[in-house]
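Asks: Model the structure of this input:
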Amino acid sequence: MTATEQNFSLLLPIYSGDKPSFLERAFRSCVDDQTLPPTEVVMVQDGPVSAELAAMMQQLIVASAVPTRLLVLEHNRGLARALEAGLAQCSFDVVARMDADDVSLPTRFEKQRVAIAGGLDLVGTAMFEFAEDDGSVIGKRIPPQGQEAIARYSRFHDPFNHPTVMYRRSAVKAAGGYIDVGLMEDYWLFARMIDSGARVENLQEALLMYRVSAGAYTRRGGLGQLTAELRLQKEFRKLGFTTPLQNVRNVIVRGGYRLVPVAIRRIAYRRFIARGFHS
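Replies: Model (predicted):
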């Protein structure tokens, strides 16, 4: 890659629920530990945060080896709007996503940037899942590989692990950007990108450690998420992304999943919703 082809922004949203120690580890894994660090970091503070978290953000900005700036949103606007605001502040077309409680493995950005330079618009990776309480690896999620397989898979499942992706901001914008749909703003974006002809791929190597918190499966259920799911499926049909039969299947299976008890939801998510999971 040329020097220009190596340039990219890191987009890191932060909100009040994030822990300072997790943020520090996430940030350093992306800036200090990478074989190809980002050219810049854009942190987005989504609403008020604790004094401890604010202090950690300032500490990281001051000590950062690459230019880092903070965009503060006065009120909590949700992930979709925070990402849209952050994307507008990125200096480069190529942008890597990162959450404030995960850990990027050392070669993540180098391998994704090579893939993007080769002509892709969106590149995700496999990821390890690790337990919040003791840090032990509890599984590995391997997404589909190849344009056709990803497109086929996306009719029922989110085909990318959102915290792992690197994409071209221009391709995200061409598809309409992030739109708030419950916890599924990424799935809706990726579906529109695929439908609009974006060139996509998933690296099969796990290049990120994804933190699984105690409330991960609770947040995926309830009437609010059922409403979001039904809205997403309606949008898929309006776009022509799914067939009538696929729509019925998705409403029954994915919609029903939102209403089952948490213990069952955990099993169902790994077995049916996130079928790329391998324990």
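
Asks: only C-alpha atoms for contact and neighbour calcs from this point on.
Replies: Fine.

Asks: Please tell me how far Leu87 sits from Ala117.
Replies: Per Cα to Cα, to the nearest Å, Leu87 is found 19 Å from Ala117.

Asks: Here is a second sequence; please produce its structure as well for comparison:
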Amino acid sequence: MTAPRVSVLMSVLNGEAYLGDAIDSILGQTFPDFEFIIVDNGSTDRTAAIIRGYDDARIVPVTNRQTLSLSQSLNVGLARAKGIYVARLDADDVALPDRLSRQVAVLDAQPEVALVASAWTTFGEDGIAQMVPGPVPPLDHGAILTALATRNVLTHSSITFRRDVAAALGGYDETFTYCMDYDLYFRIAATHRLAVIEEPLVAVRIHGNQITRAPDWQIPRSREILRVADAARTLSFLTAAERRRARDHATRLCLRLARLSFRKLHLLDATGWLIRALRRAPATAICLAAHSLRRDRRAEPPAHHA
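Replies: The predicted structure is shown next:
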């Protein structure tokens, strides 16, 4: 049996509310030569039944016996993939009909490009008919790296990458819970080029059950972003200016972690993060801290006197 050109990779945990829309968006692609690996990551709702309800030979269901982290679950699916390219989609998002055809065309035409992303739109409970355009990431490799030095400008659901390149890197780093995609971009960029398609090819759903709405996610996620930023400071393929941007980004993250820790009254942690910020870039840390204090003072309500 001939291997498919593309392996679409999805991990889903208790995704009954939106999974059908995501599956339908892949099965409705104008590019038909794909397998669709859906990893049920230990769901306890109707997720498994929804997957079984589709009679399409391209769907490859995989079931984790216990719930894993997202990076671990994606690696389970990646190990099963047979396609030349791997396209990611989260179980609550929707791929637009020509997403696969557009990204396959870029990767076929540019062998030096190992990962292609796209712009995206967002939508909420009103449905995909009410999509709102998102930001357009930088389009060429150098500009993408410059932007990545200070923030993750790519959305995970929009990426398609060469399976052999990702496999040679060991897939997703399973020590990441939140930022496995951000880390992967830099590791791929060490040996290959990145690209972005200007038009939106995916719609990202905004809803109340997203991980970014969960309590206490900000500190662990910020710590993971800091790991990526600190690693970027030492990457030889980045320019000196990009490494400085990554250093300043890491300094801002340390100050953010200090502020988040202080709000939780974790004073020792807050002090530690302030010290880390000063060690990375003393002048930057002092300027940013002073700016933050001025902003907080402006935000204070005026005093009322009896």
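
Asks: out of Leu87 and Ala117 of the first structure, which sits in the more crowded spot?
Replies: A count of neighbours by other Cα atoms under 10 Å puts Leu87 above the other of Leu87 of the first structure and Ala117, at 23 against 15.

Asks: which strands and helices sit next to the longest helix seen in the second structure?
Replies: Longest helix in the second structure, counting residues (DSSP state H): helix 240-263. Other helices and strands packing on helix 240-263 of the second structure, by 3 or more Cα pairs under 8 Å, 6 or more residues apart in numbering; DSSP states H and E, are helix 218-232, helix 267-280, helix 282-299.

Asks: Measure how it sits relative to helix 267-280, angle-wise.
Replies: Here helix 240-263 of the second structure points in a direction 160 degrees away from that of helix 267-280 (axes from the mean of the first three to the mean of the last three Cα atoms, to 10 degrees).

Asks: what's the spacing between helix 240-263 of the second structure and its chain's center?
Replies: Its chain's average C-alpha position is 19 Å from that of helix 240-263 of the second structure, according to Cα atoms, centre = their mean, to the nearest Å.

Asks: how about it: buried residues?
Replies: 242-261 (16 or more other Cα atoms under 10 Å).

Asks: got it, and stretch 48-66 of the second structure?
Replies: Ala48, Ile51, Arg58, Ile59, Val60, Val62, Thr63.

Asks: Touching, the last one and Gly42? I think so.
Replies: Yes. Thr63 of the second structure sits in contact with Gly42 when judged by Cα atoms under 8 Å, with a separation of 7.0 Å.

Asks: Grab the nearest non-local neighbour of the residue minimising distance to the centre of the first structure.
Replies: In the first structure, the C-alpha nearest the mean C-alpha coordinate belongs to His162, at 2.1 Å (Cα atoms, centre = their mean). Spatial nearest neighbour of His162 of the first structure, excluding adjacent residues (Cα to Cα, 6 or more residues apart in numbering): Asp186 at 6.5 Å.

Asks: Could you say which helix or strand holds the alignment partner in the second structure of that neighbour?
Replies: With TM-score structural alignment as the criterion, Asp186 of the first structure lines up with Asp181 in the second structure. Per DSSP states H and E, Asp181 of the second structure falls inside helix 180-189.
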